[in-house]
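Chemist: 3D, please:
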Amino acid sequence: GLQDGQDQLIQALEHLIPLGTKRTDPLFSLSLQAAAAIEVGMEAFYPSSQQRTDMLTTRMGHGATLEFQLRWPVQEREQEDPRYERLILVLQLACIKEGFEHALRGTWGVCLHLVVGLPSTQSTADVLTQCIAESIQQAGFAGWKVAAGAQEVSITLQRHLHWNRVEKMGHDSGSGWIRVYPQAVATYDDVLVEVNAFVGQHASGAM
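Modeler: Next up, the predicted model:
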């Protein structure tokens, strides 16, 4: 039926993505467009948030790289919302405790990126639902869980390393995001190179 057709379309788009993962690949722009089409079409393809959450968790695999991104100003009733700053501190402590490779980039009060590399032996979904969810709740986001859709710290699956950060941040509402890069999409070092380049380009403009 209709759902089978949608599943086939998603699968066809997913097969296009690995054909152009590097900027030098001939099919790079096609690959990028396929990844963007899935992201834009997810709510239309899968109207149920439970379906989208299942898609999110089943595609994460083991040993993904997580990018936590915070953007200021975070206003809460005319005041700064301290939970986001607390979140970055709590997450760094969790990384140290668990022995996760991690790096903090950006500028406090402007935009921060915490990149976390999970061990290849660990289920990404398990780490997110346990260690990361506890950290986020501890920072003050009491109802947070691994779920697709809008929440104060939203979580998305990145299907391509080289997504358009400037355009996406212009569209995205909110102040906090978790971007999950499965092992097949990017390594920890790949993500860190992208974040370093982005922070370097925009540090001068943000000051």
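
Chemist: please count neighbours and contacts with C-alpha atoms only from this point.
Modeler: Fine.

Chemist: list the residues that contact L2.
Modeler: By C-alpha atoms under 8 Å, 6 or more residues apart in numbering, the contact list for L2 is empty.

Chemist: roughly how far does it sit from V40?
Modeler: To V40, L2 is 18 Å away according to C-alpha to C-alpha, to the nearest Å.

Chemist: do the same with L104
Modeler: Distance, L104 to V40, by C-alpha to C-alpha: 29 Å.

Chemist: ok, those two, which is more surrounded?
Modeler: Neighbours per residue (other C-alpha atoms under 10 Å) separate L104 from V40, with L104 holding more: 18 against 11.

Chemist: surely the more buried one touches C95?
Modeler: No - here L104 does not reach C95: they are 11.4 Å apart, not a contact under C-alpha atoms under 8 Å.

Chemist: can you show me the helices along this structure?
Modeler: 2-16, 28-45, 49-58, 83-98, 124-127, 133-138, 165-171, 188-206 (DSSP state H).

Chemist: report the buried residues of the fifth one.
Modeler: By neighbour count with 16 or more other C-alpha atoms under 10 Å, helix 124-127 contains the buried residues T124, A125.

Chemist: the closest residue to T107 other than its chain neighbours: neighbour count?
Modeler: The spatial neighbour of T107 that comes closest, neighbours along the chain excluded (C-alpha to C-alpha, 6 or more residues apart in numbering), is A203 at 7.8 Å. A203 sits with 13 neighbouring residues when counted by other C-alpha under 10 Å.

Chemist: so how far is H113 from A203?
Modeler: Counting by C-alpha to C-alpha, the gap from A203 to H113 is 13 Å.

Chemist: alongside the first, I'd like the structure of this one:
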Amino acid sequence: MNHRNRITSSLLLSSLILGPAVVVASAASAAPTAACSMTPQTGGATDVIVFHGTGFPSNTSVKILGSSAPVGADGSFSFTYPGTSDAAVKATVTVTGTDVNATCILVGATPPNDQKKDPPQDQQKDPNQDQNNKNEQFRKGFRDGNNDAREDCKKNPPKPGVAGPDPSYESGYLAGQDAGFKRYCANKNPQQQQDQNQQPKTNQRQNQQNQEK
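Modeler: This is a model prediction of the structure:
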């Protein structure tokens, strides 16, 4: 009798100890693990974003973007919404189901954090820098061409820079040279120009002769 009572007591004690644990484990295993993805689809008549969810309570419905979508017996749903890839990249969409929520993960497009970032402000290139450089080269070429024309009234080719010929410098040089011809050489006949060109050489010979004497 005592032996039977001890067995009964042991069974009751085991049920009291294990019962809640079994119930908790069953509840935990029954809790759904919901997930949602959003995939942009382009190239059709209209751009759309396809949402796909899994792990929701079966045969229920979910709320997404102000609409409802039915959940199948397997706990999944599909939902299509008009939108572009850019819109999907910037969007944060949450699906609300029965006692469970999920944030949709972007698939098939570059997330915002992975997109190419702009360089720091001090490293950003001035959009007008290229044009400013071209203008500066043109002005420099114009000055050089004008000065060369004034010196000898000869049509000399532009001088190449360290990095080779610069189109802006060459254009400026030729423009300055033409302006120099019109200003300094227009009233001189060929003989005067030739005499002017030979004058430095004549002076140089005379200086050498004087030094020899």
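
Chemist: can you calculate the TM-score here?
Modeler: Overlay of the two chains. TM-score (TM-score structural alignment, normalised by the length of the first structure): 0.21; 70 aligned residues with a C-alpha RMSD of 5.2 Å.

Chemist: hmm, back to that, mind putting the helices of the first structure in CSV, distance to R179 of the first structure included?
Modeler: Shown next, in CSV, are those (distance: least, C-alpha to C-alpha, whole Å):
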stretch, distance to R179 of the first structure
helix 2-16, 18
helix 28-45, 12
helix 49-58, 11
helix 83-98, 14
helix 124-127, 12
helix 133-138, 14
helix 165-171, 12
helix 188-206, 10
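
Chemist: from what I can see the residue nearest to T107 of the first structure touches G106, true?
Modeler: Yes - using C-alpha under 8 Å, A203 of the first structure makes contact with G106 at a distance of 7.5 Å.

Chemist: what's downstream of the longest helix belonging to the second structure, the next helix or strand?
Modeler: The longest helix of the second structure (DSSP H) is helix 2-30. Toward the C-terminus, helix 2-30 of the second structure is succeeded by strand 35-41 as the next helix or strand (DSSP states H and E).

Chemist: who are the packing partners of that following strand?
Modeler: For strand 35-41 of the second structure, the helices and strands in contact under the criterion 3 or more C-alpha pairs under 8 Å, 6 or more residues apart in numbering; DSSP states H and E are strand 48-54, helix 85-90, strand 100-106.

Chemist: select, out of these, the one closest to Q192 of the second structure.
Modeler: Distance to Q192 of the second structure, taken as C-alpha to C-alpha, is lowest for helix 85-90 among these, at 72.8 Å.

Chemist: other SSEs contacting the closest one?
Modeler: For helix 85-90 of the second structure, the packing partners by 3+ C-alpha pairs under 8 Å, 6+ apart come out as strand 35-41.

Chemist: again, only this time at 6 Å
Modeler: In terms of contacts (3 or more C-alpha pairs under 6 Å, 6 or more residues apart in numbering; DSSP states H and E), helix 85-90 of the second structure is packed against no helix or strand at all.

Chemist: following it, which helix or strand comes up?
Modeler: strand 94-97.

Chemist: so who does T57 of the first structure touch?
Modeler: Contact criterion C-alpha atoms under 6 Å, 6 or more residues apart in numbering gives A125 as the residues in contact with T57 of the first structure.

Chemist: give me the spatial nearest neighbour of T103 of the second structure, chain neighbours excluded.
Modeler: Of all residues not flanking T103 of the second structure in the chain, T94 sits nearest, at 4.3 Å (C-alpha to C-alpha, 6+ apart).

Chemist: pretty sure the one you found contacts I105?
Modeler: No - no contact is recorded between T94 of the second structure and I105 when judged using C-alpha atoms under 6 Å, the distance being 9.5 Å.

Chemist: show me which of the two is the more surrounded one.
Modeler: When T94 of the second structure and I105 are compared on other C-alpha under 10 Å, the one with more neighbours turns out to be I105, at 18 against 15.

Chemist: can you tell me how far that one is from C36 of the second structure?
Modeler: Distance of I105 of the second structure to C36 of the second structure, given as C-alpha to C-alpha: 6 Å.
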